[in-house]
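Colleague: Turn this into a model:
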Amino acid sequence: MTYETITFAKKDGIATLMLNRPEVMNALSTKMRAEITQALESLDEDVRCVVMTGAGAGFCSGQDLSDAAAAADIEGTLRREYEPMLNAVINCRAPVIAAVNGVAAGAGANLALAADVVIAVESAYFTQAFTKIGLIPDAGGTWVLPRLVGNARAAGMMLFADKIPAPQAAEWGMIWQSVPEPEFVETVGARASQLASGPTGAYLSVREALRASGANDFATQLELEAKLQGKAGRSADFVEGVTAFQQKRQPSFTGR
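Modeller: Model (predicted):
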C-alpha cells in the first residue's frame, strides 16, 4: 500500500511507521490521521512489534494549524479522526514503541504517550502546548498524563505548557527511556527486535492488565491476572519458554 503522509515498512517482524511531513515537523493532518489508523488496523499477522517515529528533526508538532476545516469543527475532528487513530495505537495487535526523535508537542506528544513504550532521544522534548492557543489538552492527554506523572505535574504541564526535556520525562516516569543521540537508533532497534522475538500474546495481556489496574480493586485485579495467566499458560509460547529453560537455551517464541 502506498501512503502520502507516512511511510510504512516491514522487516523481521517489525513494522516501522514513520510520520512523513518533515517540512511541518510532521504536523497531523486529516490525511495523516487516516493513514496512521489504516496502517495500524491492517497489520499482517507476522508483525510482532511496531515502531512509530518521525521523519526529519521532529516526532510530531501536533495538529496542523493551517487546516481550516479542522479548526472550524474541533470537536467533530476529535471524534471522527483522532479517536480512531488513538484507538488504533492503544489496541494495536502488536506492542508499539514510540521512538521520539525530536519535538513531540500537543497532540503529537499524546500520540507518542499512547504507545506501550516511549524511547526518546535526549534532545527531544514534550510539551502540552494547547493553552498557548486557548485550548485544553486533548488526544488522550488528560487521561494518560495524570496516570504517568501524577496530578501536580500533569496540571503544571498543561497550564504552563512548559517544554519537558526527554531526560526529565524519563526521570518523572512519563517515558521509559531517554537515550543519547549516537545510541538512539541502535537502542530502538534492539528493543524492537526484543519485542518482535518475544511472546506477543503475553505482551498484550500485560498491556490489558496494566490498563485495567487503575479502575480495579485488588480482588478484581487478582481475578483478571488469573484469567490472563490461564490464557498465557495454554499458549505454545509458554510451552516453549519452559522447555527452553529446562534445556538451558534461548526460547524461540512464535507469538502464539
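
Colleague: going forward, measure contacts between C-alpha atoms and count neighbours the same way
Modeller: Fine.

Colleague: Excluding chain neighbours, what is closest to the residue most central in space within the chain?
Modeller: When C-alpha atoms, centre = their mean is applied to the chain, the residue found nearest the centroid is residue 115 (1.4 Å). Nearest residue to residue 115 in three dimensions, chain neighbours excluded: residue 96, at 5.2 Å (C-alpha to C-alpha, 6 or more residues apart in numbering).

Colleague: Next: residue 153.
Modeller: residue 146 (7.6 Å).

Colleague: and what of residue 112?
Modeller: residue 98 (5.4 Å).

Colleague: what secondary structure does the one you found sit in?
Modeller: Counting by DSSP: H, G, I helix; E, B strand; the rest coil, the backbone at residue 98 sits in strand.

Colleague: residues in contact with residue 142?
Modeller: Listed by C-alpha atoms under 8 Å, 6 or more residues apart in numbering, the contact set of residue 142 reads residue 154.

Colleague: buried ones in stretch 207-215?
Modeller: residue 209 (16 or more other C-alpha atoms under 10 Å).

Colleague: Is it correct that residue 207 falls within a helix?
Modeller: Yes: Residue 207 sits within a helix when classified using three-state DSSP.

Colleague: any idea how far the nearest residue to it once chain neighbours are set aside is from residue 133?
Modeller: Spatially, and ignoring its direct neighbours in sequence, residue 207 is nearest to residue 116 (7.5 Å; C-alpha to C-alpha, 6+ apart). Counting by C-alpha to C-alpha, to the nearest Å, the gap from residue 116 to residue 133 is 29 Å.

Colleague: So between these two, which is more surrounded?
Modeller: residue 116 (20 against 7; other C-alpha atoms under 10 Å).

Colleague: Quick check: the more buried one touching residue 93?
Modeller: No: Residue 116 is beyond contact range of residue 93, at 11.6 Å (criterion: C-alpha atoms under 8 Å).

Colleague: what residues does the helix or strand containing residue 108 touch?
Modeller: If you go by DSSP states H and E, residue 108 is part of helix 107-113. Residues outside helix 107-113 that contact it (C-alpha under 8 Å, 6+ apart) are 27-28, 59-63, 86, 98, 100, 104, 118, 126-128, 137-141, 144, 174-175.

Colleague: same question, stretch 243-256
Modeller: For stretch 243-256, contacts defined as C-alpha under 8 Å, 6+ apart pick out 48, 197, 198, 199, 200, 201, 235, 236, 237, 240, 241.

Colleague: what's near enough to touch the closest residue to residue 157 other than its chain neighbours?
Modeller: Nearest residue to residue 157, sequence neighbours excluded (C-alpha to C-alpha, 6+ apart): residue 128, at 6.1 Å. Contact analysis of residue 128 by C-alpha under 8 Å, 6+ apart lists 105, 106, 107, 109, 137, 157, 158, 161, 162, 163.

Colleague: One more, please, to line up against the first structure:
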Amino acid sequence: MELINYLEEAGVATIALNRPDSYNALTAHMLSELKHAFKKAESSSDIRCIVLTGNGKGFCSGQDLNEVPGDIDHGEMIRTSYAPVIKQMKACEKPIVAAVNGVAAGAGFSLTLACDFRLMHEQANFMNAFIHVGLVPDSGNLLFLSRLIGEAKALELAILGKKVQAAEALTLGLATEVIKEEDWDLACKQFASKLAAMPTQAIALIKRSLILTHLQLDAYLIHEADMQRIAGKTFDHYEGVEAFKKKRKPVFSGC
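Modeller: Just a heads-up that it's a prediction; the model follows:
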C-alpha cells in the first residue's frame, strides 16, 4: 500500500493514513487502500483490535478537493469510494479505535464516527466542514453523529460547521478520552492493548447486537438470547467464571 501504513503488533493492527503534507486528505486511491487494510485486519486471526490514525500533524482533513473535477457526480463518488470503506468498517466485529492525533474534518470526521472509540489528542479537533463548500455531511456522518449526541446537536454541528475542540468533544460524548501530548503514544497503545486482551467473541456479539437495537422488544429479546447462548459456550466465558471463583485475573484467548 502506498498511501496507508499498516502494522500488526501484539494483537493490534494499526492503520495510518499517510499523506501528512495534506493533513492526510483523502483520494480515491487512498480510500481503496483503506478498505483493503480494514479487510486485512478483520480477516487476520492474530488481530483482536484495530487502530485508525493519521501520520503527521493531522488525522484527516477530508476529501482532497484538488482531485475533484468540477463536473464530478458527487453521489457516484460517495457510492464508489466512500460507502465501501464505511460498510467495511461497520461490518467489522473487532473493536476499532480512532486515535485522533490532530484535525479530523469533513469525511475525516466521518471516519472517526464510524469507529467504536475515539481517543483525542488534547490539541485535536473535529469539524463538520461540508457546509463550508456547500455540501452535506456524508459517509454515514449524520446517522452516526445523531446517535452519539442527539439530533439537535448533530444539526448544529452540521449547519454551523464550527470546530469542536477536544474538551468539548469529551463533554458531548464524541471523545472516549482526551489525552495529553506527553502521554499520547503510550496511552493509545495501552488502550488498544487492553481491548486486544478482552473476550473477542463477546465484543463481536455486542457490536452485532447494537446494530439491531431498532427491533421491537420481543424480537430483540430473542436475538439477545441467541447471542448469550453463543457467548456462554466460549472458552473465554468459562475462563472468566473460573477466574472469578479463584479470585484471579482472567486470561482471555479470544476463543
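
Colleague: circling back to that earlier point, what's the PyMOL line that selects buried ones from the contacts of residue 128 of the first structure?
Modeller: A single PyMOL command selects the buried members of the contacts of residue 128 of the first structure (16+ other C-alpha under 10 Å):
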select buried, resi 105+106+107+109+137+157+158+161+163
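
Colleague: Could I get the contacts of residue 128 of the first structure in CSV, plus columns for distance to residue 3 of the first structure?
Modeller: As requested, the contacts of residue 128 of the first structure are exported to CSV (distance: C-alpha to C-alpha, whole Å):
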residue, distance to residue 3 of the first structure
105, 23
106, 24
107, 21
109, 22
137, 28
157, 34
158, 33
161, 33
162, 34
163, 31
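
Colleague: about what we covered before: in the second structure, what sits opposite the residue nearest to residue 157 of the first structure in the alignment?
Modeller: Aligned counterpart of residue 128 of the first structure in the second structure: residue 128 (TM-score structural alignment).

Colleague: Roughly how far does residue 254 of the second structure sit from residue 96 of the second structure?
Modeller: Residue 254 of the second structure is 16 Å from residue 96 of the second structure, by C-alpha to C-alpha.

Colleague: out of those two, which sits in the busier spot?
Modeller: Legend: neighbour count by other C-alpha under 10 Å for residue 254 of the second structure and residue 96, higher for residue 96 (26 against 20).

Colleague: which secondary structure element contains residue 7 of the second structure?
Modeller: Assigning secondary structure by DSSP H and E places residue 7 of the second structure in strand 4-9.

Colleague: matching residues in the first structure for that strand?
Modeller: Using TM-score structural alignment, the residues of the first structure aligned to strand 4-9 of the second structure are 6-11.

Colleague: Kindly report the same for stretch 159-169 of the second structure.
Modeller: Under TM-score structural alignment, the match for stretch 159-169 of the second structure is residues 159-169.

Colleague: can you list contacts of the matching stretch?
Modeller: Stretch 159-169 of the first structure has contacts (C-alpha under 8 Å, 6+ apart) with 120-132, 156, 175, 177-178.

Colleague: in that stretch, what's buried?
Modeller: 159, 161, 163, 164, 165, 166, 167, 168, 169.

Colleague: returning to what we had before: wouldn't the residue nearest to the centre of the first structure be in contact with residue 94 here?
Modeller: No: using C-alpha under 8 Å, residue 115 of the first structure and residue 94 do not qualify as a contacting pair, with a distance of 10.6 Å.

Colleague: returning to that earlier point: tell me which residues touch the residue nearest to residue 207 of the first structure, please.
Modeller: By C-alpha under 8 Å, 6+ apart, the contact list for residue 116 of the first structure reads 90, 95, 96, 97, 98, 207.

Colleague: Repeat that for residue 140 of the second structure.
Modeller: 86, 110, 114.

Colleague: repeat for residue 5 of the second structure
Modeller: 14, 15, 16, 17, 18.

Colleague: For these, give me CSV that also has secondary structure.
Modeller: Below are these laid out as CSV (three-state DSSP):
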residue, secondary structure
14, strand
15, strand
16, strand
17, strand
18, coil
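
Colleague: Quick one: which of those is the most crowded by neighbours?
Modeller: Neighbour max across the contacts of residue 5 of the second structure (other C-alpha under 10 Å) = residue 17, 27 neighbours.

Colleague: What distance do you get for that one to residue 252 of the second structure?
Modeller: From residue 17 of the second structure across to residue 252 of the second structure, the span is 31 Å (C-alpha to C-alpha).

Colleague: Also residue 34 of the second structure?
Modeller: For residue 34 of the second structure, the distance to residue 252 of the second structure equals 29 Å [C-alpha to C-alpha].

Colleague: What helix or strand is residue 147 of the second structure located in?
Modeller: Assigned by DSSP H and E, residue 147 of the second structure falls in helix 141-149.

Colleague: Show me where the second structure has its helices.
Modeller: Using DSSP state H, the helices of the second structure run over residues 28-43, 74-77, 83-91, 107-113, 141-149, 151-160, 166-172, 184-196, 200-211, 217-232, 235-246.

Colleague: just to revisit the earlier point, narrow the contacts of residue 116 of the first structure to the ones also in contact in the second structure, please.
Modeller: For those, the aligned pairs still in contact in the second structure (both residues aligned by TM-score structural alignment, their matches' C-alpha atoms under 8 Å) are 95, 96, 97, 98.

Colleague: Make a PyMOL selection of the buried ones in those residues.
Modeller: In PyMOL, this line selects whichever of these come out buried by 16+ other C-alpha under 10 Å:
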select buried, resi 95+96+97+98
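
Colleague: Can you redo the kept ones among the contacts of residue 116 of the first structure as TSV, where the extra columns are distance to residue 192 of the first structure?
Modeller: Putting those into TSV (distance: C-alpha to C-alpha, whole Å) gives the following:
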residue	distance to residue 192 of the first structure
95	9
96	9
97	7
98	10
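
Colleague: of all the kept ones among the contacts of residue 116 of the first structure, which two lie farthest apart?
Modeller: Maximum pairwise distance among those (C-alpha to C-alpha): 10.0 Å, between 95 and 98.

Colleague: which neighbours do these two share?
Modeller: Residues touching both residue 95 of the first structure and residue 98 by C-alpha under 8 Å, 6+ apart: 115, 116.

Colleague: so residue 65 of the first structure sits right up against residue 72, yeah?
Modeller: No: judged on C-alpha under 8 Å, residue 65 of the first structure makes no contact with residue 72 at a distance of 10.9 Å.

Colleague: which one of those two has more residues nearby?
Modeller: Between residue 65 of the first structure and residue 72, counted using other C-alpha under 10 Å, the more crowded position is residue 65 (13 against 10).

Colleague: Which residue, other than its chain neighbours, is closest to the more buried one?
Modeller: residue 71 (7.3 Å).
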